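*Asks:* with the input below, show me the fold.
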Amino acid sequence: MVQSLPTRAQVKEEETWNLKDLFATEEAYEQALKTVGKEATEFANAYKGTIQDAASALNALDEYRKLYEQLIPIGTYASLAASVDQTDDQAQMRDSKFSSMAAKISSQTSFLMSELSELSLEVLQDASAQSEDYAVLLKDIIKKKPYQLHPEVEKTLAAFSSTFEAPYSLYNTTKLVDMEFPDFKVNNENYPLSYVSFEGSWESNPDTAKRRAAFNAFSAKLRDYQHTTAKTYDMHLQMEKTTSDLRGYPSVIDYLLMEQDVDRSMYNRQIDVIMKELAPHMRKYAKLLQKIHQLDEMTFADLKIPVDPSYEPTVTIEESKKYIDDALAIMGKDYTDMVDRAYSERWIDFAQNTGKSTGAFCASPYGNHSYILISWTGSMEDVFVLAHELGHAGHFYNAYKHQSVFNGDASMYFIEAPSTMNEMLMANHLLKNSDDPRFKRWVLSSIISRTYYHNFVTHLLEAAYQRKVYEIIDKGGNVNATILNELKRGVLEEFWGEDVIINDGAELTWMRQPHYYMGLYPYTYSAGLTISTEMTKRVLKEGKPAVDDWLTVLQAGGSKNPAELAQMAGIDITTDKPLRDTIAYIGELIDQIEKLTEEIG
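*Replies:* All right, here's what the predicted structure looks like:
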C-alpha cells in the first residue's frame, strides 16, 4: 500500500544530497552572492565600451568567464535547495532572490555580447582562432549576429530574464504546492494519492481496479487546475513568440532550434518517422499487454503495466550500486570511480518527501560534481533511472575535465545520448547474465516499457503535440485548456489508433511535464536514444575501441555540434538510417517478448 509522504525534515540525512559541497554555510552562500554582485558592477565599469579588436575581446572574455564561473555554484545551490521542497518558504525566497540578482547581472553584462556582435566577422574569426576556450561562444555570436538587437534593447531583455522564467515557477507552484490529491477508494478502502505515488507506483500497479481508479482520481485533480496551467503555458509561449519576432526569426521553432545547433529537417524527421513507423510496433506491444493481463479493453491508463508484475525485483539503494557498477564496468575504472563517489559523497537525493520535484534530473555545475534528484521507491525501474542520470553525470564529468565553461555543454539534441546509453548497458548486462526465460522477458520488457517507452513514446508524443502548439503560436494564435486537450488527445489517438482506448483524463497528460518550458526538449530524448542505441551495438560488438571512441565523444562536450559528435562515434544522424535501425530494433525486442511469453505459457 502507498503511504503518505513524510516532510523534508523527517527524511534520513544519508538519503539526501550534500549541498555543503557547494557552500558549507548559509553565510558563505550570502557572501558569495554579495561578492558576485559587486564584481559584476566592477566588470561593467571596467570593460563597457572597450571592445574594439580581437585582443580586447579576449581580455574582456577572460574577466567575464571568472564572473560566470562564480555565478554557477550560487545558482545551483539556490535551485537545488528549492527543488527538494517546494513548501520550504526560505528555499523558495532564496531561489527567487537569486533569480532577481542574476537578471540584474545579466542586464549589467549584456553589453559584452552586444559589443562582440558589433565586431566584424574577420575580427571575431581572428579572436576565435587565438583562443580555443572561446571558439564555441564566438561561433555562436557569429551565427546569431543577424538576430542581435540594439544594445539597450538587449540590456532591457536581460533585465527581464527572471520575469521570463516566471511561468515555469508558477507551473511548479501549481503542480507541487497547490495541487493536493484526495485519497481514492476501491472496494470501500481508501488509498493515498500524490504526484510521486501516481507516477512511481499507481500508474503501473497490476491491480486493474486500483490502477484505473488512481488514474481517474489523478485526472480529476489535474482537471481542476487545467485552466490555470494552460494560461501559465500560454504566457510562456507568447513570451517566446515576442522574442522570436523581435529578433527576426522566421518562426518560434527556428528560434528554439538555433540553440540546439541542428536544422529543422532533423527535428521534423525525428517526429514524423517515429509517429508513423514506431506506432505499429507499440500497438502490438499494447495488445500483448492486454492479452497477458486478460483486460476487457486496453486503455491509456493501462499502458504502464509491467509484462510480469509478480517478477519485479525490489532493490535497496545499496544493492543498486552493485548493479550499476557491474553494468557500467565496461566504461572503465575512471567512470565507475565517479559512480562510487556519487554514492559515498552524497551526490544523490534519494528521499521521498512532500514538495519534492517529480521525476528525476541531474544538475552539473561547472567546477563541481553533479547532483542527482530521484525519489527512490525500491523498484528495479529506479536502478534504470539512476543509471540514466549517472550517464548525464558521467558526460559532464568527462566534458568539464577537457573543456572550458563555454565549450562544456553539448547541444540539447545530443544531451540524452550518454544517459540512455547507460540504460542500454544496464539492460544488456542483465540479459547477458541469465538464461531464465522469465528473467529475460522481464529485462526485455523493461527496455521497452521504460527506456524506449519513456524516450521514444512519452516524450516523442509530447514533441508531436508541442510542434502542433507552436504551429498555432507561429500563426499569431493563443492556446487554452480546451485547445491543448484537443491537440493532446489527437496525437494520442493518431499514435495508438484503434488498439488503445484514449480514456477521459489522457488528454490532460500535457499538464504533467515541465519540458514544455525548456524549449524543444521533448524530441531530443528520442534523438539521444537513437545515437545511444547505435553506439551500444558498437560497444557490445567491439568492446574497448568503441568505448574509447565514446569517451572521446563525451570529453568533446559542446566543442562540436550534434552531427559532428555522432560522426565521431561512427553514426551519421544527417540520414534517417540510425533512426530506422533503432525502430527496427524496438520491433525485434517486442517480437522476442512475444516469443518468450508463448514459451513461458
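*Asks:* from here on, contacts and neighbour counts on C-alpha atoms
*Replies:* OK.
*Asks:* ranges for the helices of the stretch 501-601 of the chain?
*Replies:* Listed in chain order, the helices of the stretch 501-601 of the chain (DSSP state H, counting those that start in this stretch) span residues 522-542, 544-556, 562-568, 577-600.
*Asks:* which one of those helices lies nearest to Val36?
*Replies:* helix 544-556 (29.3 Å; Cα to Cα).
*Asks:* and the closest one, what's buried?
*Replies:* Under the neighbour-count criterion of 16 or more other Cα atoms under 10 Å, helix 544-556 has 546-547, 549-556 buried.
*Asks:* comparing the helices of the stretch 501-601 of the chain, which comes out most buried?
*Replies:* Highest mean neighbour count of the helices of the stretch 501-601 of the chain: helix 522-542, a mean of 23 (counted as mean count of other Cα atoms under 10 Å).
*Asks:* can I get the helices of the stretch 501-601 of the chain in CSV including distance to Asp224?
*Replies:* As requested, the helices of the stretch 501-601 of the chain are arranged in CSV below (distance: least, Cα to Cα, whole Å):
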stretch, distance to Asp224
helix 522-542, 25
helix 544-556, 44
helix 562-568, 41
helix 577-600, 37
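*Asks:* so for Glu14, which of these sits nearest?
*Replies:* Nearest to Glu14 among those is helix 544-556; the distance by Cα to Cα comes to 30.1 Å.
*Asks:* tally of neighbours for Asn188?
*Replies:* Applying other Cα atoms under 10 Å, we find 7 residues neighbouring Asn188.
*Asks:* any idea which of the helices of the stretch 501-601 of the chain gets closest to Leu444?
*Replies:* helix 577-600 (6.5 Å).
*Asks:* let's compare: structure for the following, please.
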Amino acid sequence: MQNKLPKREEVAKELTWRLEDIYDDESKWESDLVKAGEIADKMAAYQGKLSESPKTLLELFRLHEELEHTMDKVYGYAHMRGDQDTGNATYQNLSQRAMSAYVGTSEKTAFVSPEILQISDEVLEDFYAKEPELTRYKRMITEIRRLKDHMLDSATEQLLASAGEVQGASQKAFGMLVNADLKFPSVKDSNGEEVQLSNGRFVPTQMSKDRELRKASFEAFYGRFQEFKNTWAALYDGEVKGRIFESKARKYASAFEAAVDANNVSPEVCDNLFSSIHDNMDKMHRYVSLRKKLLGVDELHMYDVYVGMLPEFDMSVSYEEAKELSLKALAPLGEDYLEIVKTAYDNRWIDVVENEGKRGGAYSDGVYDVHPYMLLNYNETLNDVFTLVHEMGHSMHTWYSTKNQTIIDAGYKIFVAEVASTTNEVLLYHYMKDHAKSKEEKAFIINHFLESFKSTMFRQTMFEEFERKTCEMAEEGTPLTAETLYDVYLNLNKQYFGEEMISDELIGWEWCRIPHFYYNFYVYQYATSFAAAVAIADRILKEGAPAVEQYKKFLSSGCTQDPVSLLRIAGVDLATKAPIDSALAVFGEALDEMEEAVKDI
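*Replies:* Now for the predicted structure:
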C-alpha cells in the first residue's frame, strides 16, 4: 500500500475506465442533456390523452423508451465522472445537473402512471389487440398497474416526483461529507511509521497483522466519525423521514413495506431471514470463539475482526494476477462468459486503483447502449480479488440482460442484484481452496469464505435490523438522535458478536459511515442473495452444463418476472427458509473444515 494517494491525473491510463465510450466529447453530453428535456416536453403534451387510442399510447411509450436511452447515458456518464474525483468541481457540476435533469423529466412525465391506472383492463386488452407493438411495453404497464392501490392522482404524483431531489439530499450530503470533505489523520504503526487514513484505506489497515496499527486506525477512524455524530444523525433522520413521508403518501403501513413492494417481494422474505439468522446465532458466536483462539489474544476487540485468523500468513495479489485467477475460477461458466470478461479487462471497463477524492468502495454500473463499468479501489489484498470478481458478476448480469432485453425490461430488481456477483465469489472460493499451494494458504482461503459469511449473512442482516428498528422508532414518534442510534447499533453488535467479543464503545458509531443506510432497505438482499448464490454455485460445480444454461437464462431475464420467480429459473426458491438454512449449514461445515485445516499448522 502506498503511503500517499496519487492525484487523479497521476493514475496510469490503463488503470482508469474509458468513459469516452459513452461520450468522446462532452459537448455531446450537453446535447443529450437538452435532448432529454425536449423528449420529456413531448411526452408532457400527451397528458390527458393516453386512453384516447392504442396509437396514442404507443407513441407515448416510444418517447419514454427514447428518454430512457438518453437519460441512461447522461446520468451514467456524469455520476461516474463525479465518482472518480469527488473533489473535482467540474464533474460535480455535471453530476448535479444530471440529477436535476432526472428529477425534472420525472416531474414532466409523472402523469403517465396515474393515467394508465385509469384505463380499464378491457380497454387495455383491446389496445394490445389493435396495436400489437404495444406488447413491447406490456411488462412495464402490468408493473405500474400492480401498484394501483398505491398510486395517486396526476397532480400528487407530480408533486412527489418534484420532491425527489429534496429526498435525495441526505444521501448526497452524506456522500460529499464522507468522500470529499471528511479528512482523516495519519496514524503510526508499531514501527513508528505514519500511515495516511482514508475511507478506502480503513479496511486494509484493519486487515493488517500489526495490531497496534489496527487499534490506532480503529480509534482514529471512528473517533473522527464521532466528532460529527449529530450531523450524521441529522442526515440519517432526514433519509428516514423522507421514506416515511412517501410511504404514508402511498398508503403503505410502513416504509419497509413500501420498499419491498417496489421490488415485488413479500416482507416475509426478510422476516424469514431474521428468523433463520437468530436461530443460527450460535454459529456466529462459534466463529468469534475460533477467531479469538487462532489469533491467540486474551481479549478479542472489534479491531480484530478483519485480520486473517492465521496471523503468520498473508497473501498479496497483484491486479494482473487477480485477472488470471478470475478467468480460471469462472471457467465453469463457459467460454462465451470468459470472452466478455476478457473484453472488460482489455477495453478499460474498470477504474482500478484509489486516488485522491475517489469514491470509496466498489460498484458496477451499466450504460445500456455502451457496456457495463466497474469502480474499484484495488489494494492487492485477497479481499480485493474477491471484490473484482464480485463486481464482474454484476457487470455480467447487466451485460446478459442488456443483450437479451429492451432497455424497458433489462433493469433487474435490487432483490436479485447481488446473486450473480456472489455466485462469482463462491466459484472463486472453491477454485482457490482446491488449488491452494499449502495448508496455510488453504486455511487462509477458508478464512476468507468464513469472513464472507460473517460479513454478508450476519453483518448485513444486523444492518437490516438496525434499519428496520430505527425506521420503526421514527414511525412511532421516537426521535432519531445520535445517542439513540448509537444505543441501537451497539446493542445489536453485542447480540450478533456474542460474549467472546469486546464490543468497543467506538463501534457504536459505525452506523455513521454505512452508505447503504441511504439505499432504502437494500442490505437484507445481500444476505438472501448470498444464500441463493451458494446454492447456484453448488449446482454449477456439481451438475455442469444444464445448471449453467439455467443460470444464464436467469442472467438474461432482466425484470421480466418477479424476483422470486426469476430465481426459481436458476433452481432456488427464496419464498421459503430453505436456502437461508442451507447456506448457514454450509457456514457450519466451513467452520468444521477450518478447525481441521489448522490442526497441523
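*Asks:* just give the TM-score of the two.
*Replies:* Overlay of the two chains. TM-score (TM-score structural alignment, normalised by the length of the first structure): 0.96; 597 aligned residues with a Cα RMSD of 1.7 Å.
*Asks:* related to what we said a few turns ago, between the helices of the stretch 501-601 of the first structure, which one is closest to Asp325 of the first structure.
*Replies:* Nearest of the helices of the stretch 501-601 of the first structure (Cα to Cα): helix 544-556, 15.7 Å.
*Asks:* among the helices of the stretch 501-601 of the first structure, which comes closest to Ile448 of the first structure?
*Replies:* For those, the distance to Ile448 of the first structure is smallest for helix 577-600, at 7.3 Å, taking Cα to Cα.
*Asks:* how much does that closest one deviate in direction from helix 522-542?
*Replies:* Interaxial angle, helix 577-600 of the first structure versus helix 522-542 (axes from the mean of the first three to the mean of the last three Cα atoms, to 10 degrees): 70 degrees.
*Asks:* which helices and strands sit right next to helix 577-600 of the first structure?
*Replies:* Contacting helix 577-600 of the first structure under the criterion 3 or more Cα pairs under 8 Å, 6 or more residues apart in numbering; DSSP states H and E are the following elements: helix 264-277, helix 279-293, helix 437-446, helix 522-542.
*Asks:* list the contacts of that helix.
*Replies:* Under the criterion Cα atoms under 8 Å, 6 or more residues apart in numbering, residues 270, 273-274, 277-278, 281, 284-285, 288, 437-438, 441, 444-445, 448, 452, 530-531, 533-534, 571-573 lie in contact with helix 577-600 of the first structure.
*Asks:* ok, which stretches of the stretch 351-500 of the first structure are strands?
*Replies:* Remark: strands assigned in the stretch 351-500 of the first structure by DSSP state E, counting those that start in this stretch are 361-363, 371-373.
*Asks:* quick check: which of the ones you listed is buried the most?
*Replies:* strand 371-373 (a mean of 24).
*Asks:* which elements pack onto that strand?
*Replies:* Judged by 3+ Cα pairs under 8 Å, 6+ apart, strand 371-373 of the first structure is in contact with strand 348-349, strand 361-363, helix 380-402.
*Asks:* just give the nearest non-adjacent residue to the counterpart of Trp399 of the second structure in the first structure, would you?
*Replies:* Residue pairing (TM-score structural alignment): Trp399 of the second structure is matched to Tyr397 of the first structure. Closest residue to Tyr397 of the first structure apart from its sequence neighbours, by Cα to Cα, 6 or more residues apart in numbering: His369 at 7.2 Å.
*Asks:* can you find the partner of the one you found in the second structure?
*Replies:* Alignment note (TM-score structural alignment): His369 of the first structure maps to His371 of the second structure.
*Asks:* just checking, its match touches Trp399?
*Replies:* Yes - if you go by Cα atoms under 8 Å, His371 of the second structure and Trp399 touch, sitting 6.9 Å apart.
*Asks:* gap between stretch 99-110 of the first structure and the chain center?
*Replies:* 25 Å (Cα atoms, centre = their mean, to the nearest Å).
*Asks:* how much does the helix or strand containing Ile142 of the first structure stray from the second structure?
*Replies:* In the assignment (DSSP states H and E), Ile142 of the first structure maps to helix 135-144. On superposition with the second structure, the mean distance recorded for helix 135-144 of the first structure (mean Cα distance after the TM-score superposition for the first structure) is 1.7 Å.
*Asks:* in the second structure, what stretch matches that helix?
*Replies:* Going by TM-score structural alignment: helix 135-144 of the first structure matches residues 138-147.
*Asks:* what does stretch 315-322 of the first structure give?
*Replies:* Matched against the second structure by TM-score structural alignment, stretch 315-322 of the first structure falls on residues 317-324.
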